[in-house]
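1. Quick check, what structure comes out for this input:
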Amino acid sequence: MRIEQQPLVVPSPTDLHQQVSEMIDWLATYGGQGEHGDHGVTRTLYSPAWQAAQSALEHCMREGGLIPRYDDVGNLFGRLSGTEQDGRVILTGSHLDTVVDGGKYDGAYGIIASFIAVRYLKEHYGTPRRSIEVVSLCEEEGSRFPMTYWGSGSMTGIRDMQQVEGIADAEGISFREAMGQAGFGMGIHPSPRRDDLECFIELHVEQGEVLEREGQSIGLVSHIVGQRRYEVTVSGESNHAGTTPMEWRRDALLTAAELIRLVGEWAKRQGDGLVATVGRMEIHPNVGNVIAREVTFSLDVRHPDAEVIRQFCEALFIEWKKIAAAQGTTLTYHKWMDEDPVAMSETLASKAQMILARQGISHRRMTSGAGHDSQVFGTYCPTSLLFVPSHLGISHSPREFTGTDELVCGVRLLIELLYELAY
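-> Model (predicted):
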């Protein structure tokens, strides 16, 4: 029975403080090291810790008055059915999996916040007009298998079973085997593919320090940046470090150092939010008294405009080839990732901004430099990605931390946003 429409009363921060804090610590016990996962959380796809956490959330959803169900890849949904019969669903949540020795907020906070918000709305305002589902997405990180966005990708059609054939983890357990051991991938549960999503809302810790540095409580993400990633190889010639004159050398490492220096210099000069990173390097033969024959390194370039990325990379490689040739070395490269930026819904962001203005909550528009499930849903349905601050920008680490007051602020925003959309 639907309770008569009435003005929304958002719970006070005090009312939510204990709920949010306790649920964050509770979920961190699944795969967590130390009390409340304070020494890191490892909850990789289909692992025993992952299975236990999904089962615990399923029980929690049922106890909270939601109808839980799984799909065939292990995504967990808690449904609050609405009165409208068109079948459209407002989806809210995030991913359950973690990196190895990760933090207890990444992904988990979005699930917990969504559950608390929907439970509150059900208890105080009854049946919504539009159906809402809280989702605990099975995987986003790619920390066990070389496959990212398995949960959201399976729902939207960019991932399928053929893509996991031949994939195994570090222990040699195949993706298919792990899925089967967890009870999925056998047709017992419904297909993950969805065509009924009205929108997706993801509340997440920032994993950066922009909000904290600027003293803002909420980030309204306009775009998730595009990314290009390359593997770059510089080839030269090994020779004796003591007997080869400098002018005769074909030193792959010396060339690589000059190329990498240029990356930082040009990215800073760009000055419009572009970031470029060299984070991995292999040197051969990697001996102290031998000139390097070959150096392979990574290049990661990100920006919210695909054309800016393209122009930066093209100009960079033209200059790199000149430098390599001048030093008697050769340059080869392989582009293995090229993801376009994804825009979030301006309509949803504007609704959230109006709510924050009414509440007097500080906020800013921003881009996300990290990938999220929202970038998968953002090409499929209207999507909103909302950030709360991360202390010192630390994430994917046991030191990841967001204060409870800031977590509660995000939950209160989500309650009001879901109320406007669903009630």
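
2. only C-alpha atoms for contact and neighbour calcs from this point on.
-> Will do.

3. Give the full set of residues in contact with Gly166.
-> Shown in contact with Gly166 (Cα atoms under 8 Å, 6 or more residues apart in numbering): 174-175.

4. Second input sequence below; structure requested for side-by-side comparison:
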Amino acid sequence: MKEVQIMELEKVVDERLKKLSSIGSDPTGGMTRLLYSDSWLEAQKYVKAQMESTGMATKFDDVGNLFGRIEGSETPEETIMTGSHIDTVVNGGTLDGQFGVVASLTAVQFLQEKYGAPKRSLEVISMAEEEGSRFPTVFWGSKNFVGIANNDEVKDVADANGKKFADEMHRQGFDFSAKQTRRDDIKAFVEEHIEQGSILEREHEQIGVVNSIAGQRRYDITLKGEANHAGTTPLSYRHDAVYGMAKIVNIALDKAHEIGDPLVLTFGKVVPKPNTVNVVPGEVLFTMDCRHTDADYLVKFTTEIENMMRDVAKEMGLDINIDLWMDEKPVPMSQKIVDTIESQAKAGKYKYRVMHSGAGHDSQIIAPVYPTAMIFVPSINGVSHNPAENTKFEDLVEGVKLMADTLYQLAYK
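-> Model prediction:
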């Protein structure tokens, strides 16, 4: 980047983040801004006004994705897009999603003010929803954007208060797209996000250049044995479901630790039955979440774990049911866009590393359709989806600067 008006950039980022963080602030701390809520619409309208104040032409699509556009001076039919999502989890932080929107908007504004109109069109998207926190749907914004949303899956669903998806959408002035048409003008998409992990902070780096998003396999596993009296049933007579689960978890996690990064394995939920102090548990439901950046290795490892689970259950006289309910393949980013970001990180002497994302993002929906890559900034203590979510302000600013550098190469060169 040429000489940057750092103080002005800092001021704009600070003002926009503070304003957005006041829209949907949760009285118990953090942010709660859910799809088609009043605070969600207020936030989108604020972003729209900010876009228009910089001279962008704005529009909403049918479902509430917001677009701000600057026409290119030479090849306007080619579009470089950037952005993220505007919704939050319940009682979440003030950066997840909205920092990416602010970073994109501010970077485009800076470029326009400093260099004038780009050669290719620049467009910022504030996506309607990514988190799945209100209704049983995820990536609603990006799935509609790329034309793969299934309206039938959400037409009749409701939130925890019984409010129907379609009714809330209509209340805020939006409707299902009659026909989703995939655009053919987008030549690149760049998303900026907080890391939601601790690698960058631990390694004293300010930027992550994301080259892939890990695949995920999620399971519900049920072990059934026999509930019995905790005092009168000898250990050798028991068919203890929790004991079986403990063996499975121990073997699986030991194996995962032997393999190490980028494999991660989590047993996050445990529901024993009857779940009382003086009864041998006759049944237990538990979950397994496994992630890796290589699709074949992810399947190989989890298949081995599945077979091990069955062996343990048979050995202990337990019945087992293994339900694989999520099977998302890893998503590689565009090497060309990754190289562009990395070259700018080197040129600007940013402290960076090339890395994968263990969390899901809108980019994983967009990447199979358009050339896509991501920029990460550090998360303090790796905390996210939590009111304590935070990033050093100077790291946020570095992220915005690198976004501007990257968009300059993509849209002006």
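
5. what's next to stretch 178-189 of the first structure, contact-wise?
-> By Cα under 8 Å, 6+ apart, stretch 178-189 of the first structure touches 46-47, 51, 70-74, 176.

6. Please pull up the equivalent of Thr83 of the first structure in the second structure.
-> With TM-score structural alignment defining the correspondence, Thr83 of the first structure maps onto Ser73 in the second structure.

7. Report whether the expected contact of that match with Gly116 is present.
-> No: here Ser73 of the second structure does not reach Gly116: they are 9.4 Å apart, not a contact under Cα atoms under 8 Å.

8. what's near enough to touch the spatially closest residue to the match of Thr83 of the first structure that is not a sequence neighbour?
-> In this structure, Ser73 of the second structure finds its nearest non-sequential neighbour in Lys119, 4.8 Å apart by Cα to Cα, 6 or more residues apart in numbering. Going by Cα under 8 Å, 6+ apart, Lys119 of the second structure touches 72-76, 411-413.

9. What's Lys119 of the second structure aligned with over in the first structure?
-> Per TM-score structural alignment, Lys119 of the second structure is aligned with Arg129.

10. Quick check: its match vs Gly93 of the first structure, distance?
-> From Arg129 of the first structure across to Gly93 of the first structure, the span is 19 Å (Cα to Cα, to the nearest Å).

11. Most remote residue from the middle of the second structure, which is it?
-> The outermost residue of the second structure, judged against the average C-alpha position, is Thr232 (49.7 Å), by Cα atoms, centre = their mean.

12. which residue in the first structure lines up with it?
-> By TM-score structural alignment, Thr232 of the second structure lines up with Thr243.

13. and what of Asp319 of the second structure?
-> So Asp319 of the second structure corresponds to Thr330, using TM-score structural alignment.

14. wouldn't its match be in contact with Ala324 here?
-> Yes: Thr330 of the first structure lies in contact with Ala324 (Cα under 8 Å); the separation is 5.7 Å.

15. overlap in contacts of the two?
-> Any residue near both Thr330 of the first structure and Ala324 by Cα under 8 Å, 6+ apart counts here, and that gives Val234.

16. Looking at these two, which one has more neighbours?
-> Ala324 (23 against 20; other Cα atoms under 10 Å).

17. would you say that one is within a helix?
-> Yes: assessed by DSSP: H, G, I helix; E, B strand; the rest coil, Ala324 of the first structure belongs to a helix.

18. Report how many residues lie close to Val234 of the first structure.
-> When neighbours are counted by other Cα under 10 Å, Val234 of the first structure registers 25.

19. residue contacts, the most centrally placed residue in the second structure?
-> By Cα atoms, centre = their mean, the second structure has its centre lying nearest to His361, at 3.1 Å. Counting by Cα under 8 Å, 6+ apart, His361 of the second structure touches 130, 213.

20. Now do the same for it: its match in the first structure.
-> In the first structure, His361 of the second structure lands on His372 (TM-score structural alignment).

21. Compute the distance between that match and Ser154 of the first structure, please.
-> To Ser154 of the first structure, His372 of the first structure is 15 Å away according to Cα to Cα.
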